[in-house]
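Engineer: Quick one, what's the 3D model for this:
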Amino acid sequence: MSENTATAIESSAGESGTLHPPPLSLYVHLPWCVRKCPYCDFNSHEGRGALPFAAYVDALLADLDHDLPLAWGRTIQTVFFGGGTPSLFPPEAIDRLLQGASSRLRFAPGCEITLETNPGTAEHDRFELYRAAGVNRLSFGIQSFDDACLRRLGRIHDSGEAEAAVKLAQDAGFDNINLDLMYALPEQTLAMAERDLERAFALQPAHVSHYQLTLEPNTVFAARPPAGIPDDDASWDMQEHCQALLAAHGYAQYEVSAYARPGRQCAHNVNYWRYGDYLGIGAGAHGKLTLGHDGSILRRWKIKHPAAYLASAGRPEAIGGDDRIEPERRPFEFMLNALRLVDGFDLGLFTLRTGLPVDAIAPQLHAAVANGWLAIDAGHARPTDTGRRFTNDLISLFL
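Structural biologist: Sure, this is the predicted structure:
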């Protein structure tokens, strides 16, 4: 370890203090989708018949009212509608939710408001109405521009619908658009992964999320893995090649699977990765709040099934659980998020977000530097290229 590294750790070692409430976001979970994808492990449910949009917005606002005492006086910096398929909800439902939320909590000027969108649910006039409601960022779950890959993934759209949906959104005035793409898909080759990116580049999105297909527990793919999934070496080749392509087209990697043009990083997700706070409303939604009055950090989640949530939202019965994060658990929680960022974090941020001095993690920092996984300079810790490749090993030091 260099003398500068040791000095950087030691210079921050004695600093500690009370917890400072970080920026606050709002996450809204809309749980229904047209069809459950075989790789999906999110809390999503196939919609059958007419969906109770109005009743669900009522439940969301009651849920928010119940959580408001945890966030009195604070300002919402970002809003994210996740799912499920949020674009199943009509614009008037999104508008009513945003109007109700902004009447209960201050929204920051220019608040980033993201709506996840399935190209298979895009309609001509909806994007204009979403924009009028206040949505200013769209995230399209495209996954691939190869129709055979899309069929194997169980998606409800084809490549033509994906391109048409993005262009409709651009015509409606959206210029802050993310495209979700996956690689290491069943029967996918390196050339196919490259073609997916080239078709994405042609649409000129502001942001690309590019991540590897994984077989998550309790999914159809985990129970019955599809044939032709690329092996680890082929997957790594795809990752390296695609990262170079993204960089060459002006998309800088700022997180494990997130790439953006300058100034277009997802502010909502960056707040997560910097161990910020967020209210979570909706079936199965999770929240994390720093409570200044007693110096604690609370994680709260809501019950998952939409029918049960609708029946109990706004009452204690809707809370799936509360978990106070004790000081000994905070280093791992902080690192689980912050070490996903390519540029890492200031050591002082660790103290601000956890209330702990840096000397609480000094042995782990020294070990990470000695392993070549972390570089520390002038009070800033950054994962090395090796550290980013072995992120799980790096994070596990802080367990």
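Engineer: only C-alpha atoms for contact and neighbour calcs from this point on.
Structural biologist: Noted.
Engineer: distance of the residue most central in space within the chain from residue 78?
Structural biologist: By C-alpha atoms, centre = their mean, the chain has its centre lying nearest to residue 269, at 4.7 Å. Applying C-alpha to C-alpha, to the nearest Å, the value for residue 269 to residue 78 is 9 Å.
Engineer: Second input sequence below; structure requested for side-by-side comparison:
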Amino acid sequence: MEQLIKDLKADKAWAQNRPIESVFIGGGTPSLLSGRFYQTLFEQLNQHLSFRTDAEITMEANPGAIEASRFSEYRSAGINRLSLGVQSFQDDKLTALGRIHSATNAITAVDVLRSAGFDNFNIDLMHGLPNQTIEDACFDLETAIKLKPSHLSWYQLTIEPNTEFFSKPPPLPEEDALCDIIDEGQRLIANAGFQQYEVSAYAQPGKQSRHNTNYWQFGDYLALGAGAHGKITLANGELFRYRKVRQPNHYLDTRRLSLTASVDPIHQEDIPLEFLMNTLRLTQGFEESLLESTTGLPLSTISAPLDRAIKEGLLEKVDTKIRPTLKGRMYLNELLERFLS
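Structural biologist: Below you'll find the predicted structure:
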């Protein structure tokens, strides 16, 4: 706790007196900490920062580490949204992913969350899993939909370097099969009343993740805790990203004068691409005025590649919004290449 508050005190000026709209408590298993810990933490945070009365406070939770009494305490501490890392409702898929919880644990966890007073929660699911069929993927989605979450995150498994899957690639669905999974999955999700508002995010009306939407709209956010990342826009227009020391034992070292590992300016020539890498993930795109309001750059800065992408059918203008077309969403990387400086 002491290091978190030390960390906050060092950075709180970067909030520039703006009210906190959302908090996301993630990384590892934050649900292992006690309700009293979070009660004390938010008491401390409120002494140093101004929170909106309706701030969205989300905690990540592992389905295998949920206790009814503890989650009631989290709700009392002010946490009002949960993100449940289910990944799949099939035990063989969970074993392949190295997850410690079972499908039964995940279903039970939802009952526990509801009994603790949480009606706003997200279920994380993956597709493109080892040996996954379209029937497997639809079973996962149908099971999740029956649990009536307010939000679904449904994203493709990616093989990262320095992982077991990278060194020993498992049999993954072929591209055609993956396309069929995505098409059928999106149909199921839409028929259940969820609206896709980002590449892998689907919400019931009015239940979009405010915290993640801020990322995608190129908003600012503070970093607090081991391995946390932040982005700040200063009053003079300078933009930078920064990150905290990653290893918990390094973060907890009280001899450290600073808990910030690096501060990296976003150079002027890189700002448009950084902006678009975020905003074009949104199905509704961005308001024409957003580039200037978040970066100080006029829309004319990107007018040439913007016009080209519209002519190629990758982008479209609808009223005052610029958004990717279906083709643009399918070929997002190729779309972004148009804006490389």
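Engineer: What does the superposition give as a TM-score?
Structural biologist: With the length set by TM-score structural alignment, normalised by the length of structure 2, the two chains reach a TM-score of 0.97; 340 aligned residues with a C-alpha RMSD of 1.2 Å.
Engineer: Can you tell me what residue 326 of structure 1 aligns to in structure 2?
Structural biologist: Residue 326 of structure 1 maps onto residue 267 in structure 2, with residues paired by TM-score structural alignment.
Engineer: just residue 381 of structure 1 next, same as before
Structural biologist: Residue pairing (TM-score structural alignment): residue 381 of structure 1 is matched to residue 322 of structure 2.
Engineer: Please apply the same query to residue 361 of structure 1.
Structural biologist: Here residue 361 of structure 1 is matched to residue 302 in structure 2, going by TM-score structural alignment.
Engineer: In this structure residue 102 of structure 2 contacts residue 87, no?
Structural biologist: No - here residue 102 of structure 2 lies out of contact with residue 87, judged by C-alpha atoms under 8 Å, at a distance of 10.4 Å.
Engineer: Helix or strand: which one has residue 86 of structure 2?
Structural biologist: Using DSSP states H and E, residue 86 of structure 2 sits within strand 81-87.
Engineer: ok, longest helix in structure 1?
Structural biologist: Across structure 1, the helix with the greatest residue count (assigned by DSSP state H) is helix 232-248.
Engineer: Could you tell me where the helix or strand following that helix falls in structure 2?
Structural biologist: With elements assigned by DSSP H and E, the helix or strand that comes after helix 232-248 of structure 1 is strand 252-255. Under TM-score structural alignment, the match for strand 252-255 of structure 1 in structure 2 covers residues 195-198.
Engineer: now swap in stretch 195-202 of structure 1 and tell me
Structural biologist: Using TM-score structural alignment, the residues of structure 2 aligned to stretch 195-202 of structure 1 are 139-146.
Engineer: Helix, strand, or coil at residue 188 of structure 1?
Structural biologist: coil (DSSP: H, G, I helix; E, B strand; the rest coil).
Engineer: What of residue 96 of structure 2?
Structural biologist: The three-state assignment at residue 96 of structure 2 reads helix, by three-state DSSP.
Engineer: now the equivalent of it over in structure 1: how far from residue 230 of structure 1?
Structural biologist: When structure 1 is aligned by TM-score structural alignment, residue 96 of structure 2 is paired with residue 152. Applying C-alpha to C-alpha, the value for residue 152 of structure 1 to residue 230 of structure 1 is 14 Å.
Engineer: neighbour-wise, which of those two wins?
Structural biologist: residue 230 (19 against 15; other C-alpha atoms under 10 Å).
Engineer: residues touching the aligned partner of residue 18 of structure 2 in structure 1, list them.
Structural biologist: Matched to structure 1 by TM-score structural alignment, residue 18 of structure 2 sits across from residue 74. With contact taken as C-alpha atoms under 8 Å, 6 or more residues apart in numbering, residue 74 of structure 1 is in contact with 24, 105-106.
Engineer: Out of those, which are shared with structure 2?
Structural biologist: Counting by both residues aligned by TM-score structural alignment, their matches' C-alpha atoms under 8 Å, the contacts of residue 74 of structure 1 that remain in contact in structure 2 are residue 106.
Engineer: Quick check: of the contacts of residue 74 of structure 1, which lies closest to residue 134 of structure 1?
Structural biologist: residue 106 (14.2 Å; C-alpha to C-alpha).
Engineer: Alignment lookup: the closest one to structure 2.
Structural biologist: Match for residue 106 of structure 1 (TM-score structural alignment): residue 50.
Engineer: Spatially nearest residue to its match (excluding sequence neighbours)?
Structural biologist: Nearest residue to residue 50 of structure 2 in three dimensions, chain neighbours excluded: residue 19, at 4.9 Å (C-alpha to C-alpha, 6 or more residues apart in numbering).
Engineer: what does the helix or strand hosting residue 76 of structure 2 contact?
Structural biologist: Per DSSP H and E, residue 76 of structure 2 falls inside helix 68-77. Helix 68-77 of structure 2 is contacted from outside by 34-36, 38-39, 42, 112-113, 115-118, using C-alpha under 8 Å, 6+ apart.
Engineer: Among the residues you listed, the buried ones, what's the ChimeraX command?
Structural biologist: To isolate the buried members of the contacts of helix 68-77 of structure 2 in ChimeraX, using 16 or more other C-alpha atoms under 10 Å:
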select :35,38,39,112,113,116,118
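Engineer: In helices only, show me the contacts of helix 68-77 of structure 2.
Structural biologist: Among the contacts of helix 68-77 of structure 2, the members found in helices (DSSP H) are 35-36, 38-39, 42, 112-113, 115.
Engineer: Please tabulate those residues in TSV, including the columns distance to residue 157 of structure 2.
Structural biologist: TSV is the format used below for those (distance: C-alpha to C-alpha, whole Å):
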residue	distance to residue 157 of structure 2
35	32
36	35
38	32
39	35
42	34
112	27
113	26
115	31
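Engineer: Strands of the stretch 201-350 of structure 1, residue ranges please.
Structural biologist: Remark: strands assigned in the stretch 201-350 of structure 1 by DSSP state E, counting those that start in this stretch are 207-212, 252-255, 258-260, 277-282, 286-291, 296-302, 319-324, 345-346.
Engineer: okay, these, which one's buried deepest?
Structural biologist: strand 277-282 (a mean of 27; mean count of other C-alpha atoms under 10 Å).
Engineer: Figure out how far that strand is from the centre of its chain.
Structural biologist: Centroid separation for strand 277-282 of structure 1 versus its chain: 13 Å, with C-alpha atoms, centre = their mean, to the nearest Å.
Engineer: Structure 2: matching residues for that one?
Structural biologist: The alignment of strand 277-282 of structure 1 onto structure 2 (TM-score structural alignment) spans residues 220-225.
Engineer: The equivalent of residue 6 of structure 2 over in structure 1 in helix, strand or coil?
Structural biologist: Counting by TM-score structural alignment, residue 6 of structure 2 corresponds to residue 62 in structure 1. Following three-state DSSP, the label given to residue 62 of structure 1 is helix.
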